[in-house]
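>>> coordinates only, sequence not included:
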């Protein structure tokens, strides 16, 4: 069977860059996301082939159907799961409604919980696998007005550590990346007119000890490393890829 990877939030940003990175290295890519047109644009850049698995990850029956389609195939063997899907809201404590917290919970945490739960028995059956959770530097060092997002990303880091202890006996490795400020559509500045976008980036660059914000491709390379046999003795780790901002 041909080796494969499942990537959520694959239609843009870090997810899209990760799909392309795995494709370059011979992985068939299962692209999960809500926007089928954007997934199709990513698919043509995946050199080893890709399948569009359009799905709202908060729709549990739809998600379970897609998982079943992936795990039942006899053509591809999934070796890697990348839990990347996420949303980002900035809000004050008073503005943090139950609805906002619930949405962050469902997208940023429970989608990863459900996929991890589904693929654990699959990986056990197939002799192992690698799971990479995409957290955030805010899960390590939160800032004001990001309480819901930071809480979910901190929970993801903790979940990674617990899952890695459980998976070790079955050769299931579970690791986490914690990106800092990256130029992707999850941030509102990304959609600004180009000159204003560059102005916004210029104000953020000095926040990092390395003097600039990151790129999706830089995060994708780290995710690939943790997913591939190149990191065969690494599990339970959280890799901060943030230009040093967590320590600033």
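Alright, I've got the coordinates. Given the structure is predicted, the values throughout are model-derived calculations rather than measurements.
>>> okay, CA-based contacts and neighbour counts for the rest of this
OK.
>>> tell me what whichever strand or helix holds residue 114 is packed against?
Residue 114 is located in helix 111-125, with elements delineated by DSSP states H and E. Helices and strands touching helix 111-125, by 3 or more Cα pairs under 8 Å, 6 or more residues apart in numbering; DSSP states H and E, are helix 60-71, strand 76-83, strand 129-134, strand 172-179.
>>> next, the angle helix 60-71 makes with that helix.
Counting by axes from the mean of the first three to the mean of the last three Cα atoms, to 10 degrees, helix 111-125 points 30 degrees away from the direction of helix 60-71.
>>> show me what counts as buried in the longest helix belonging to the chain.
Using DSSP state H to define each element, the chain has its longest helix at helix 147-167. The neighbour-count check on helix 147-167 (16 or more other Cα atoms under 10 Å) flags 147-157, 159-161, 163-164, 167 as buried.
>>> one more structure, for comparison:
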């Protein structure tokens, strides 16, 4: 994979532990796993995990690796929604308090934090979208990845969707929520993503049949039309 990009002139890379919960293992296993990803081309480890799977043992390990290999560290942490009732309904398995605790703990070690949100979860409204933006701003996360809800075969949502018990909002509604979220988000937070990237197979619903580029263009055009921008309405910067 790296060789293909090296041919394009790219010389440095981030090792992204993306799938699954990448802090959920014995410390010796984690150390071996992280170190195996490091070579002379890797300048950063990006570790995706759950808020309830972060503790000081893991962070002390990663801090040691950072110092030993002179490498940057970032964590991808899923919030999804600031509405703790929604977290319970979608069976996230962690609470809002655990998310806040995890972010504060990671920031204590001066690691970068990138959080994930889904702006059109069933049960969430525009107030929840605004509160999610305010929460991320107050916690001073470094980045955010914004997702649209997609539904996959074999999931609880998948069964509900097939039987008509779950309705997904419109594309226009998603664009409105995304713009509102950005308006209430600190301008100091980097936007890594504006819409989800559903799997090619096994997806029952994803992105209203549009490409990511089409949806990003809709969001950007709406921002221009409304003469608005990230941080316009935030009081937390």
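Here it is on my side, so go on. The structure displayed is predicted, hence computed values, not measured ones.
>>> just give the TM-score of the two.
Taking TM-score structural alignment, normalised by the length of structure 2 as the basis, the two superposed chains have a TM-score of 0.41; 155 aligned residues with a Cα RMSD of 5.5 Å.
>>> JSON lines for the helices and strands packed on helix 111-125 of structure 1, including mean neighbour count?
JSON lines is the format used below for those (neighbours: other Cα atoms under 10 Å):
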{"stretch": "helix 60-71", "mean neighbour count": "15"}
{"stretch": "strand 76-83", "mean neighbour count": "24"}
{"stretch": "strand 129-134", "mean neighbour count": "28"}
{"stretch": "strand 172-179", "mean neighbour count": "26"}
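>>> mind putting these in a markdown table, distance to residue 221 of structure 1 included?
Formatted as a markdown table, those follow (distance: least, Cα to Cα, whole Å):
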| stretch | distance to residue 221 of structure 1 |
| --- | --- |
| helix 60-71 | 24 |
| strand 76-83 | 13 |
| strand 129-134 | 12 |
| strand 172-179 | 11 |
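>>> for residue 112 of structure 2, grab the count of nearby residues.
17 (other Cα atoms under 10 Å).
>>> excluding chain neighbours, what is closest to it?
Sequence neighbours aside, residue 74 is the residue nearest to residue 112 of structure 2 in space, at 4.4 Å (criterion: Cα to Cα, 6 or more residues apart in numbering).
>>> correct me if wrong: that neighbour contacts residue 44.
Yes. At 7.5 Å, residue 74 of structure 2 and residue 44 qualify as touching, with contact defined as Cα atoms under 8 Å.
>>> helices or strands up against whatever helix or strand residue 101 of structure 2 lives in?
Assigned by DSSP H and E, residue 101 of structure 2 belongs to helix 96-108. Packed against helix 96-108 of structure 2, as judged by 3+ Cα pairs under 8 Å, 6+ apart, are the following elements: strand 72-80, strand 112-118, helix 126-139.
>>> hmm, 10 Å instead?
helix 56-69, strand 72-80, helix 84-89, strand 112-118, helix 126-139 (3 or more Cα pairs under 10 Å, 6 or more residues apart in numbering; DSSP states H and E).
>>> assign residue 145 of structure 2 to helix, strand or coil.
Under the three-state scheme (DSSP: H, G, I helix; E, B strand; the rest coil), residue 145 of structure 2 adopts strand.
>>> quick one: residues contacting it.
76-78, 80, 114-118, 190-196 (Cα atoms under 10 Å, 6 or more residues apart in numbering).
>>> return the closest of these with respect to residue 138 of structure 2.
Nearest to residue 138 of structure 2 among those, counting by Cα to Cα, is residue 115 at 12.9 Å.
>>> that closest one reaches residue 102, doesn't it?
No. In this structure, residue 115 of structure 2 is not within contact of residue 102 by Cα atoms under 10 Å, at 11.0 Å.
>>> any common contacting residues for those two?
residue 77.
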